[in-house]
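> quick one, what's the 3D model for this:
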Amino acid sequence: MTQAALDSTRITFDCTNCRATTDAFTGTMREAQRLCRNCVAKRKDMRPRELNDLTGAEWAQSSKSVQEFPDTRSEKQRLHGAAYPQSLASQQIAKYTMKGQTVLDPFAGVGTTLDACVELGRNGVGIELNDQYRELALADLPKDGTQVLISGDSLHLNELVKPDSVDMVMTSPPYGALLKHVKGAFGYKWQEHSRIAPIRNPLPYSDDSRDLGNMPYAEYLTAITQVMGNTMMVMKSGAYAVWVVKDFRASKEKIPFVPFHMHIADCAAEAGLKLWDIQIWDQTRFRPLVCLGYPSKNYYHNIGHSYNMIFRKP
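Next up is the predicted model:
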């Protein structure tokens, strides 16, 4: 075929992806899709982002149902005793929000969620009852108004935060009184046969009667349900909430296993939140194995994981 004949089978157009002027033979896939050579078969996804700023690859990596996070703790997190890693908060916030959106932590503690918001360019709102923890959190936060830490009680959260103003909730509920049940005598009953050093359990957060961590378990779950209901009122429609929780054992009450994450799911359902997903936070590498019940007939597994319970406002 002559060059003139070849030229007659070409068509010139602007690439629909990069807008560069190009040409293609008529009847080819490139001509049908109106793509240049650089964009064909590797076209950038031009669909609008509806949830987050992640690429497809980042979305996929964050979607693994079992995740590990570096067990690096700041000094203020060590003083708190039960704070999750900032890397965990950052991953969750990056998944469920876009830059400039607002994240709420109803149990702000020493401010890990707000620190993650600073890192990712999100606005953070925290509620904290404990003055000591609040001061530790404020020391690290910028004074530009993007991070707000309120002194108050999350049982009255709906009076502290505007309705329909929150794009995501990222939190972990207080554990103080619950962890009193996980005594060293249970974990280290046969310590004389072990070289493992005892681990200090997190201390109660405060002596304040309003502190959920000081409540009996039944009252505690009722209060958690109320807090979840309050978050529902301030969350936008379709917003996600991530609650980081861990199961435990109540040996003094002769309860071998308390499925705390299931109880949290029940509280959320009662409050009107929908259970959307569960992600396991694998902490096995950072927790020494202990002989639970050895050498009796009572055999217990080491609880080396927590749950990221993911809920959504309908």
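> every contact and neighbour count from this point should use C-alpha atoms.
Will do.
> okay, helices next: where are they in the chain?
3-8, 29-33, 56-62, 75-80, 86-96, 112-120, 131-140, 176-179, 184-187, 217-234, 260-271 (DSSP state H).
> using a markdown table, lay out those together with mean neighbour count and distance to N308.
Listed next are these as a markdown table, based on neighbours: other CA atoms under 10 Å; distance: least, CA to CA, whole Å:
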| stretch | mean neighbour count | distance to N308 |
| --- | --- | --- |
| helix 3-8 | 9 | 60 |
| helix 29-33 | 15 | 42 |
| helix 56-62 | 12 | 13 |
| helix 75-80 | 16 | 19 |
| helix 86-96 | 20 | 9 |
| helix 112-120 | 23 | 14 |
| helix 131-140 | 16 | 23 |
| helix 176-179 | 20 | 18 |
| helix 184-187 | 16 | 24 |
| helix 217-234 | 20 | 15 |
| helix 260-271 | 18 | 9 |
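> to check against the first, give me the structure of this:
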Amino acid sequence: MSSSPELGRQDAMISASGLRKSFGTFEAVKGIDVEVRPGEAFGFLGPNGAGKSSTMRMVAAVSPVSGGTLRILGLDPAVDGPTIRSRIGVCPQEDTLDTELNVRDNLYVYGRYFGLPRAEVRRRTEELLEFVQLADKATAKVDDLSGGMKRRLTIARSLINRPEVLLLDEPTTGLDPQARHVVWDRLFRLKQQGVTLVLTTHYMDEAEQLCDRLVVMDKGLIVAEGSPADLIRDHTTREVTELRFATLDGGATHEELAAKVEDLAERVEVLPDRLLLYTDDGEDTLARVHERGLDPVMSLVRRSTLEDVFLRLTGRTLVD
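Just a heads-up that it's a prediction; the model follows:
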């Protein structure tokens, strides 16, 4: 693996250049450049099969690099894997808690894997139970916890070794809104404490809430990079006007209706149930739609979101 002056820099927690991952003849990651700065929350977004998980496994130093260069905490995972793994935390997508142990022992036993002294692991366990708001569940069985509690316990376990970088794969998948917000709050507090966060997520609102910067991946490549606000500014309009018509207005198809308003917006997207008009002034656009004698049964003016960017860059086709 070749070295590069840009890689392994002390001010970068993770640096990748031309990073590739292949499985036989299939190339899952096709040469990407990434730099994660200390103390930031960095996100990988992309549809299924985009290469996010393959990238995260390389960053976690559990999957060998097929090409390019990668440094984690200034170290080469090909030769410094054990050292890297001792200094990072990994919160997998699926909770892999030990159901034979109670909540406290899940943390204690995991901490002992790192060779930490018993007294330190006990102290750290109690600190983390307080941090994730599970102190009152310390003696409970894992199976008796709610989904949100299990997720918080998994996050706590990934913090037992006081990691400098925490990798989170879909941290709130399957949680209800209340539980998601509790997890978000804990992650925000970790960031305030100086922990560098690297996460994948399918939730665009989660990415907007948590990430300072992110990359959008598609088919093994990075197709956009920046802060959530930068990506919205660079790849879509300030607002979106959504229009839904009765079965279709005067018998017109969605495509015919789109043709009647396409000059009113920077871009018009035709969906099965509505039209999306991308514009910088949604209310003005809506007024001009009405001036043309079109009468939608539903209209909505909203700000553009990261989801609009994501769908524009990666498409709306479902990827299995």
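> fetch the TM-score of the aligned pair.
The pair, once superposed, lands on a TM-score of 0.34 when counted by TM-score structural alignment, normalised by the length of structure 1; 157 aligned residues with a CA RMSD of 5.7 Å.
> need the helices of structure 1 in CSV with distance to V148 of structure 1, can you?
Putting those into CSV (distance: least, CA to CA, whole Å) gives the following:
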stretch, distance to V148 of structure 1
helix 3-8, 65
helix 29-33, 49
helix 56-62, 27
helix 75-80, 18
helix 86-96, 17
helix 112-120, 8
helix 131-140, 9
helix 176-179, 25
helix 184-187, 38
helix 217-234, 15
helix 260-271, 25
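> which of those sits closest to V242 of structure 1?
Among the helices of structure 1, the nearest to V242 of structure 1 by CA to CA is helix 86-96 (7.4 Å).
> run the angle between that closest one and helix 112-120 for me.
60 degrees (axes from the mean of the first three to the mean of the last three CA atoms, to 10 degrees).
> what's the following helix or strand after the host helix or strand of V215 of structure 2?
Assigned by DSSP states H and E, V215 of structure 2 belongs to strand 213-218. Sequence order places strand 221-226 as the next helix or strand after strand 213-218 of structure 2, per DSSP H and E.
> what is that next one packed up against?
Strand 221-226 of structure 2 is packed against strand 26-36, strand 213-218, with contacts defined by 3 or more CA pairs under 8 Å, 6 or more residues apart in numbering; DSSP states H and E.
> deepest of the ones you listed, which one?
Among those, strand 213-218 has the highest mean neighbour count (mean count of other CA atoms under 10 Å), at a mean of 23.
> just the strands in structure 1 please.
Taking DSSP state E as the test, the strands found in structure 1 are 10-14, 21-25, 66-67, 102-105, 123-128, 147-151, 166-171, 235-245, 248-250, 255-258, 274-282, 305-312.
> distance to T222 of structure 1 and mean neighbour count for those strands - can I get that in a markdown table?
What follows is those, written out as a markdown table (distance: least, CA to CA, whole Å; neighbours: other CA atoms under 10 Å):
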| stretch | distance to T222 of structure 1 | mean neighbour count |
| --- | --- | --- |
| strand 10-14 | 62 | 14 |
| strand 21-25 | 64 | 16 |
| strand 66-67 | 29 | 15 |
| strand 102-105 | 19 | 26 |
| strand 123-128 | 19 | 24 |
| strand 147-151 | 22 | 19 |
| strand 166-171 | 17 | 26 |
| strand 235-245 | 16 | 22 |
| strand 248-250 | 19 | 19 |
| strand 255-258 | 16 | 12 |
| strand 274-282 | 18 | 16 |
| strand 305-312 | 18 | 21 |
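> now for the ones you listed, which one comes closest to G184 of structure 1?
strand 248-250 (11.8 Å).
> what packs against that closest one?
Helices and strands touching strand 248-250 of structure 1, by 3+ CA pairs under 8 Å, 6+ apart, are strand 255-258.
> the strand holding V215 of structure 2 to strand 26-36, inter-axis angle?
Going by the same axes, to 10 degrees, strand 213-218 of structure 2 makes 170 degrees with strand 26-36.
> and strand 213-218 of structure 2, what does it pack against?
For strand 213-218 of structure 2, the packing partners by 3+ CA pairs under 8 Å, 6+ apart come out as strand 41-45, strand 221-226.
> among those, which comes closest to D105 of structure 2?
strand 41-45 (29.4 Å).
> let me see the ranges of the strands in structure 2.
Going by DSSP E, structure 2 shows strands at 14-23, 26-36, 41-45, 67-72, 88-91, 165-169, 196-200, 213-218, 221-226, 239-244, 267-270, 275-279, 298-303.
> let's have these in TSV, adding distance to I155 of structure 2.
Below are the strands of structure 2 laid out as TSV (distance: least, CA to CA, whole Å):
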stretch	distance to I155 of structure 2
strand 14-23	20
strand 26-36	20
strand 41-45	15
strand 67-72	20
strand 88-91	6
strand 165-169	8
strand 196-200	12
strand 213-218	21
strand 221-226	26
strand 239-244	36
strand 267-270	40
strand 275-279	39
strand 298-303	33
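> tell me the most buried of the helices and strands packed on strand 213-218 of structure 2?
Each of those was scored by mean neighbour count; the highest is strand 41-45, a mean of 25, by mean count of other CA under 10 Å.
> the helices and strands packed on strand 221-226 of structure 2: which one's closest to L311 of structure 2?
It is, among these and with distance given as CA to CA, strand 213-218, at 10.4 Å.
> so can I have a markdown table of the strands of structure 1 showing distance to A139 of structure 1?
What follows is those, written out as a markdown table (distance: least, CA to CA, whole Å):
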| stretch | distance to A139 of structure 1 |
| --- | --- |
| strand 10-14 | 54 |
| strand 21-25 | 55 |
| strand 66-67 | 30 |
| strand 102-105 | 17 |
| strand 123-128 | 14 |
| strand 147-151 | 11 |
| strand 166-171 | 20 |
| strand 235-245 | 24 |
| strand 248-250 | 33 |
| strand 255-258 | 36 |
| strand 274-282 | 28 |
| strand 305-312 | 28 |
